[in-house]
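Student: Provided below are the primary sequence and the corresponding predicted coordinates.
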Amino acid sequence: MLRREFLAVRNRLTADDVRAAAAALAERALELPELAQARTVAAYVSVDTEPGTLALLDALRARGVRVLLPALLPDNDLDWGAYEGEGSLARVRHGGKMALFEPTGERLGPDAVVSADVVLLPGLAVDARGMRLGRGGGSYDRVLARLERADAHPALVVLLYDTEVVEHVPEEAHDQPVHAAVTPTGVHRFHRPL
């Protein structure tokens, strides 16, 4: 129910709203110290009315950062490939799920994410504790569990709209908090400082 409410608000955004928010979001995110120091960033390509990521991905690449993007596997886990610019993406439809933009190059395996200094996560909301509400598919829960098993500690940052930073979201036992949320107007920090 909560997911549907956040998606309904996003679905009312115009293309101009999404474009303006994406530019502001990239500007805010690029101010993060962890992104300034990162050599490898695991990210994703936004779709539809998600907070836009392409400007941020291109800015990171221009800085010489290795950007990893996910490719959805049949079991909802994520494989990874390198982002080589917008031309290196293909729109892939996964059954009845939304179409995603995925890297067309070599697949690096699900464990490639453990090399990331920063993981940029999609979400629908985050609360005051840093708990992220995802879309419910579990793909990023698997990523976070994989990082924990590997004893990898990248900065975890969720990219959202301003109205999606809320007081409380429901959590399950396996949920892990993020360290920060970036919105078009600012950065919200949780737990460990960035």
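Tutor: Looks like it came in fine.

Student: use CA for all of it now, contacts and neighbours both
Tutor: Noted.

Student: can you give me the strands for the chain?
Tutor: 40-42, 66-72, 78-82, 89-93, 99-103, 118-121, 125-126, 132-133, 155-159, 180-183, 186-189 (DSSP state E).

Student: now the most centrally placed residue in the chain: how far from L159?
Tutor: By Cα atoms, centre = their mean, the mean C-alpha position of the chain lies nearest to L121, the distance being 2.4 Å. To L159, L121 is 6 Å away according to Cα to Cα, to the nearest Å.

Student: another one to put next to it:
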Amino acid sequence: MVNEKKAMRSRLLAARAAMSPVERDAAANALATEALAFVLAVGARTVACYVSMGSEPGTRALLDTLRAQGIEVLLPVLLPDNDLDWARYEGAVQLTPARLGLLEPTGPRLGVGAVCGADVVLLPGLAVDPANGLRLGRGGGSYDRVLARLDAAASPARLATLLFDAELVPGLPTEQHDRPVDAALTPTRTITFPRNA
């Protein structure tokens, strides 16, 4: 299973790398519109998101769009053990380079449990199985800890993964600890999954 996931990740990352900057920019703008509609539909006041990097589906337009709507946005801060602390997004000028090429907010740290107060958690990922909502992450484990924390807190947060359209992949390899999300958001559509399916 580990080898299957590794091979799948390699294929998906290669496909992302092959996209042109123009394609990425267009997808980021469309994804911001799709994700905002999802956030507003569930009445979220606080959203945990992330600053996209490299070939990930772009979140910069989305972060500013959410903030312009008066929605509190929490962004991750990578800790030395790869767990995630959180801080408020106060605009692009308040982001600073961090390890692994990440951009992180410079404001006060809110603690690893701050994510449990979010109404929506927008997760990075490489793919989602459209049949059951199972998500394939990058394999670093940081978001596995976030999801476990949300489970332990019985958090009502809606979980959604931001993807490119081609990353809805039937039959993804999964392991016992993999958890389904509530929605997969792409530049052209939102697919929702029944809770506790």
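Tutor: Received it, and whenever you're ready, just let me know what you need. Everything numeric in this text was worked out from a predicted model, so none of it was measured.

Student: Now render the strands of the first structure as a markdown table, adding distance to H168 of the first structure.
Tutor: A markdown table is the format used below for the strands of the first structure (distance: least, Cα to Cα, whole Å):
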| stretch | distance to H168 of the first structure |
| --- | --- |
| strand 40-42 | 26 |
| strand 66-72 | 28 |
| strand 78-82 | 27 |
| strand 89-93 | 32 |
| strand 99-103 | 28 |
| strand 118-121 | 18 |
| strand 125-126 | 8 |
| strand 132-133 | 10 |
| strand 155-159 | 15 |
| strand 180-183 | 14 |
| strand 186-189 | 14 |
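
Student: The longest helix anywhere in the second structure to strand 158-162, inter-axis angle?
Tutor: Determined from DSSP state H, the single longest helix within the second structure is helix 21-41. Between helix 21-41 of the second structure and strand 158-162, the angle comes out at 170 degrees (axes from the mean of the first three to the mean of the last three Cα atoms, to 10 degrees).

Student: Could you list every helix and strand that helix 21-41 of the second structure packs against?
Tutor: helix 60-68, strand 183-185 (3 or more Cα pairs under 8 Å, 6 or more residues apart in numbering; DSSP states H and E).

Student: which bit of the first structure covers the shortest one?
Tutor: Against the first structure, the aligned range for strand 183-185 of the second structure is residues 180-182 (TM-score structural alignment).

Student: Check the mean deviation of that stretch from the second structure.
Tutor: Comparison of stretch 180-182 of the first structure with the second structure after fitting gives an average deviation of 0.5 Å (mean Cα distance after the TM-score superposition for the first structure).

Student: so how far is that stretch off the chain centroid?
Tutor: How far stretch 180-182 of the first structure lies from its chain's middle: 10 Å, per Cα atoms, centre = their mean, to the nearest Å.

Student: what comes into contact with it?
Tutor: Applying Cα atoms under 8 Å, 6 or more residues apart in numbering, the contact partners of stretch 180-182 of the first structure are 25, 28-29, 126, 130, 156-160, 165, 187-190, 194.

Student: That'll do, ta.
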